[in-house]
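Novice: just coords:
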């Protein structure tokens, strides 16, 4: 609507030419008669204009523009021939915005009739106004007939004039009435429908669409002439006087409608100048319509509508390129709006003929525009419904299918998939260090790192052959399903190539991820299960792949395939977790001590505390079996607290022991990531009145400690209290040189893997000797684990290793036996 008004007023404000002719429609052939025009310098009566007015053709175009002056037009008809006793022809106008419009009919120099048909005139209850502006011209057989038309007002244009005989006039009036009825009925029905839709949807943007409906009804009623048919004279005159204000409000409504229609896809952006100051701009324009002349207001309005057309079309195209399909009807409405405006303007240029069809272009295009916006709203609702369905089936961060897709959507597709590929393999990938990352760097950065890795895996899998694709509601296809934040699955259609496919995925994990400017490699586990031999449905297949995934250990590698023995082992692990939870609560776990020896003189200088668990149902359970389970399930925190409490309590009962001995206690790396860990340990040791200087805390798996404030604060507080810190199993796992400094390490424990192979493996000899030299250079104590023979001990002595432990020296023993040994 707004752009239609723009093109119309752009035409009129420029005072474009119109042919100086009268068109006659009737039984005779078409005739063209020039229109003579006279400019009124002073107020004159019709009789004075007829007798003294200097009519000419040259100022006709001037009369068609914006002007406060009055212009007179003269149409002269010859007297009837003797064969015609009387004849009436009818003059009709298609433009209804001239404020004051007077028609004077003369036979010779005698005034026969006077009609007032201006937009601000009182038509004196003339019923014919319901059919538009119709002036009956009765022709005389005695004198020439003259029709004087006086035009005064700010609105431009008067032509085209159309003349009809009686039959054609009646036909034209009926057609006009039918046409108006159709337009008004259509707009009213559409408005009623939209009010009903709004009552259901209650979308804020829909209010602007309803207001746009009303604005278009008002604008069309004025432009096409049926305003007097639906409004009272008072309301009609108010509309005419404030026409550009109404057009400005309509343009603002369309602007607000566009903002609400496109806001869900963030077009325009919140920082957009047009969005931030658009309302202020329209308010300024509305004020200007009350200050400046109508001509100036028309020019301003033309500029506003041109800007709106450019901006809204740009927004629409941008939204469509972003995948907002519903905007196609929005763009269609703008296209119809422009085409309708251009064609309507061509009528005034007389490029197109004036008939019912061409007169229908402007109202019909307005109606189509409204329908287009209505369809756009409906399409938007459908798209959002599709988006909601898509969101229910996809992961927000990666756009991949989610858990719901796997368990609800995929089973329905499985029969179709297995028709072509009866053998499948489910590959499950778990990024297992997410909790550690989250504690070390914060949840946001941990999520970002995980998502980046998953996207990299997806890019790699897209290039792999033999991987099943999963169709989504938006017609895209993905190859990964993100079950949880750390678990993803893919389905191989070539189980015989699964080893190669897993190797390609592992290559992704070998590429470091940058977190806080630190290159970091994710820890991960991969499990797989075959369909249908190891799972006849997706639920069972997932369960078995999960069991295989959880069976992965540091020693077994990163990938495990499902077997029946794994299933039995999984049930055993569940039993272990249940029994471990109960026994920790009941403090049924105990500890042994393995003596540590000064290698130079073979004297016992302390011992390492080793946790032990004997369950009444399971028997003796190895720490290598239950410690990883405790870390996975979060039981490790309670386990550490329980162990420290037992050790401190025992040591407090034998105070003389600590006069000559030290005790080393192992903790998990996860313990140091707890913010209050050091405070709890200090509180425990103080409650037993023990000296922290007699205790060493051994830590493993230290890769996550880099640049972690929580770890550094715990280490600093433990050191300040007097505890010594040792890096356990140095040389294997995830320990690093940097941690020797960042943890302020007091001891370096060389892993038994290197010590036990010293006699047969030159590489182990090199590494072991270098670690001892490193300890000497850093002035920290070197401790060798796993000494199994005298030859190994002598070799370590030769390299000046300071402390050792192992079966060749002493086996782990009960606290009572340890007391006896050192007593």
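Specialist: Happy to help now that I have it. Please read all numbers here as calculations on a predicted model, not as lab measurements.
Novice: switch to C-alpha atoms for all contacts and neighbour counts from now on
Specialist: Noted.
Novice: next secondary structure element downstream of the lengthiest strand in the chain?
Specialist: If you go by DSSP state E, the chain has its longest strand at strand 603-615. Toward the C-terminus, strand 603-615 is succeeded by strand 619-621 as the next helix or strand (DSSP states H and E).
Novice: nearest to the spatial middle of the chain, which residue is it?
Specialist: Among the residues of the chain, the one closest to the centroid is residue 265, at 6.6 Å (C-alpha atoms, centre = their mean).
Novice: ok, back up a step: list the buried ones in the longest strand of the chain?
Specialist: 604-613 (16 or more other C-alpha atoms under 10 Å).
Novice: try this one side by side with the last:
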């Protein structure tokens, strides 16, 4: 060991000053209580030996405020090899060593140049062999009662053991440092306060551990030396407080624990700060303050343990181990302060064990979060059923194995009604109960287990909020599908009851088969959804995928996509069909008709793309385009013919939009147009959809000054009372009653009645679809004021309409004789 440098030895001694566990040789000594630390004369030693016998002193208790000289017999020990005498397991306030010969005279040995430095850090006595040393005297004094263990061992054995224990201390420090790093990583990833508490526990334990091992004595500050024990005790107290906060934040889900109307955080802060302040201000009673502080803390740990166990807040076996080890560590620290014995083996062992348990808790919780996240990726949160991804994986396995199967999607309408009427919580309970009943039925049939493991088995999957699915094994057989459909509908026949309310509704079912209808799993789900979305006809309970319906649906999607592009790239156009006053032959105005010529689809008729626009929500943009273009053209037309009235068709979905009246008002002001020269044409079915709201909306348009016409009259179910209530400015007879007017008695009756009704309500009548002179004459005889149709002109593009208008503007038309060209 002679190769170990002096400074390295000092560091080793510091780390192990209070913790080395060596097999000491015989420690025969006598104890001499004294009042001061001055060296004793030889005579006093001799008299003491006459009065007292040398006895073994494995440990000795220093009373608070008293001094003692311990006289050790090293005559026989120091003859063979060098020895070390030091005080194990305690840091005392004052310690002094002396070497004596056989006559009790002080021996002055030449010290190493760093000897004084070593003594200031680790008080010890090096006894050299064959140096004439017979006795070793040690003076000890401390402000608090403490138990010490004088130890005399061979020098080589001491240094060998020091190296082993340095490794142990380094390992414990590394473990704590790793724990700190892991806790910090968890905090920066999750920003959860509990990880700050865990970092506080580990940091305080590390400081207390290094202080207990005497590392801070390396700084050589007398103040640190004086308060080293209290520093270790206070940081350990603070560490247990942080551990309590960590468990509270972990197990109580961040809910604050209140003790005597005081939050736990405040209780712990008051406890730690009071204990520290009292131990510093009243130095002589510091031990008692720490005993009280640790006692209260042990009680708090026990209280939190009982509370956590009672409410079963995330309580697991690992939680039980963590709580018990924390309680044990608190008791050991209390015993250390109370008995003035360091109990290093227990302290260090519990420190390592608790660090491991806490880190294991973190890692297990993180693993559980990962498992829960993975579970949420493949399962529905509300019902726990496999979701679309899990179903897709299951179907993909079947496709890979080329096994025929049918996918059955069903949408229980009653469950949606239950949510709307009874609330989500009750509805979700009913969903779980109903799906469990259906799964029980499917388990006895030829149904595929979508998920099967040791913990659970599922036959049903949840695709979305309202759609569920199960898989039927085998080739497509209608009789088998019918059997499954019957079982599914039977489960939902009873409906859902809540208190005295009973909800009963049907189940929509769609079926597709692999490989008949689809070539892969994704396509199979798509085809099943298409079958599910098919409208029920003639009481059908379910629908098989139909390629024709699929092509139609695909075409509708293409039209919707192209229509959006048409609006953005100005592919749409407006045509104008003139309206003529039948009495005078003068031009009344024109109806703006929307036309769309697509470069790929060709001419797409309005009755084809308008419903698609309404169902996809594009109708709003489409209507705005039509209104803006119509009023822009009206501005140019009124420059030629100021009394011209333009009729604009408005969709039922647009009528109730608050933005549309604002748009009309803005454009009318911008283009300086008369609102009375703009007629809004609404279909009869649109006005019947929601009478109260429609009337309110119509009043908003009338306040602007716009006129309102009911289009396609006769195709709906309007009553006289309804027409009177709405107060339309114009009633437009649908062309299906006009085009065959000459040959149909029923059509003539309808047209005559319509004209009579309009007269009684004070409304104008427009006859649409006039194609011959006979129809014109009949309508005129019934009192129809305005005519529109191919007899006068076909729909014209804007420029053509302007030319037509200029050509016929000054001509009074004999509507009984002439066509307008």
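Specialist: Perfect, thanks for sending it. Just so you know, these numbers come straight off a predicted model, no measurement behind them.
Novice: fetch the TM-score of the aligned pair.
Specialist: With the length set by TM-score structural alignment, normalised by the length of structure 2, the two chains reach a TM-score of 0.57; 679 aligned residues with a C-alpha RMSD of 7.4 Å.
Novice: sec struct for the residue nearest to residue 382 of structure 2 when sequence neighbours are not counted, please.
Specialist: Excluding the flanking residues, the one nearest residue 382 of structure 2 by C-alpha to C-alpha, 6 or more residues apart in numbering is residue 428, at 6.9 Å. Recorded secondary structure, residue 428 of structure 2: helix (DSSP: H, G, I helix; E, B strand; the rest coil).
Novice: what about residue 428 of structure 2, neighbour count?
Specialist: Using other C-alpha atoms under 10 Å, residue 428 of structure 2 has 16 other residues around it.
Novice: how near is residue 763 of structure 1 to residue 786 of structure 1?
Specialist: According to C-alpha to C-alpha, to the nearest Å, residue 763 of structure 1 and residue 786 of structure 1 sit 17 Å apart.
Novice: brain fart, residue 378 of structure 1
Specialist: Separation of residue 378 of structure 1 from residue 786 of structure 1 (C-alpha to C-alpha) stands at 75 Å.
Novice: more crowded one of these two?
Specialist: residue 786 (20 against 15).
Novice: doesn't that one belong to a helix?
Specialist: No - judged by three-state DSSP, residue 786 of structure 1 forms no part of a helix; its state is coil.
Novice: wait, it touches residue 807, no?
Specialist: Yes - with contact defined as C-alpha atoms under 8 Å, residue 786 of structure 1 counts as touching residue 807 (6.9 Å).
Novice: can you show me the strands along the stretch 101-250 of structure 2?
Specialist: 125-127, 135-141, 146-154 (DSSP state E, counting those that start in this stretch).
Novice: export those to JSON lines and tack on distance to residue 532 of structure 2 and mean neighbour count?
Specialist: Formatted as JSON lines, the strands of the stretch 101-250 of structure 2 follow (distance: least, C-alpha to C-alpha, whole Å; neighbours: other C-alpha atoms under 10 Å):
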{"stretch": "strand 125-127", "distance to residue 532 of structure 2": "93", "mean neighbour count": "21"}
{"stretch": "strand 135-141", "distance to residue 532 of structure 2": "92", "mean neighbour count": "23"}
{"stretch": "strand 146-154", "distance to residue 532 of structure 2": "84", "mean neighbour count": "21"}
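Novice: output those strands as JSON lines; include the columns distance to residue 279 of structure 2.
Specialist: Formatted as JSON lines, the strands of the stretch 101-250 of structure 2 follow (distance: least, C-alpha to C-alpha, whole Å):
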{"stretch": "strand 125-127", "distance to residue 279 of structure 2": "32"}
{"stretch": "strand 135-141", "distance to residue 279 of structure 2": "19"}
{"stretch": "strand 146-154", "distance to residue 279 of structure 2": "16"}
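Novice: closest one to residue 234 of structure 2 among those?
Specialist: Evaluated over the strands of the stretch 101-250 of structure 2, closeness to residue 234 of structure 2 peaks at strand 146-154, with 17.3 Å, by C-alpha to C-alpha.
Novice: between that closest one and strand 135-141, how big is the angle?
Specialist: Going by axes from the mean of the first three to the mean of the last three C-alpha atoms, to 10 degrees, strand 146-154 of structure 2 is angled at 160 degrees with respect to strand 135-141.
Novice: which other helices and strands contact strand 146-154 of structure 2?
Specialist: Contact here means 3 or more C-alpha pairs under 8 Å, 6 or more residues apart in numbering; DSSP states H and E; on that basis strand 146-154 of structure 2 packs against strand 60-62, strand 83-88.
Novice: mean shift of the last one relative to structure 1?
Specialist: With the two structures superposed, strand 83-88 of structure 2 lies on average 9.3 Å from its match in structure 1, counting by mean C-alpha distance after the TM-score superposition for structure 1.
Novice: can you tell me the helix or strand for residue 768 of structure 1?
Specialist: Counting by DSSP H and E, the element that carries residue 768 of structure 1 is helix 762-778.
Novice: what residues sit buried inside that helix?
Specialist: For helix 762-778 of structure 1, burial by neighbour count (16+ other C-alpha under 10 Å) applies to 764-765, 767-769, 771-773, 775.
Novice: that concludes my questions; thank you for your assistance.
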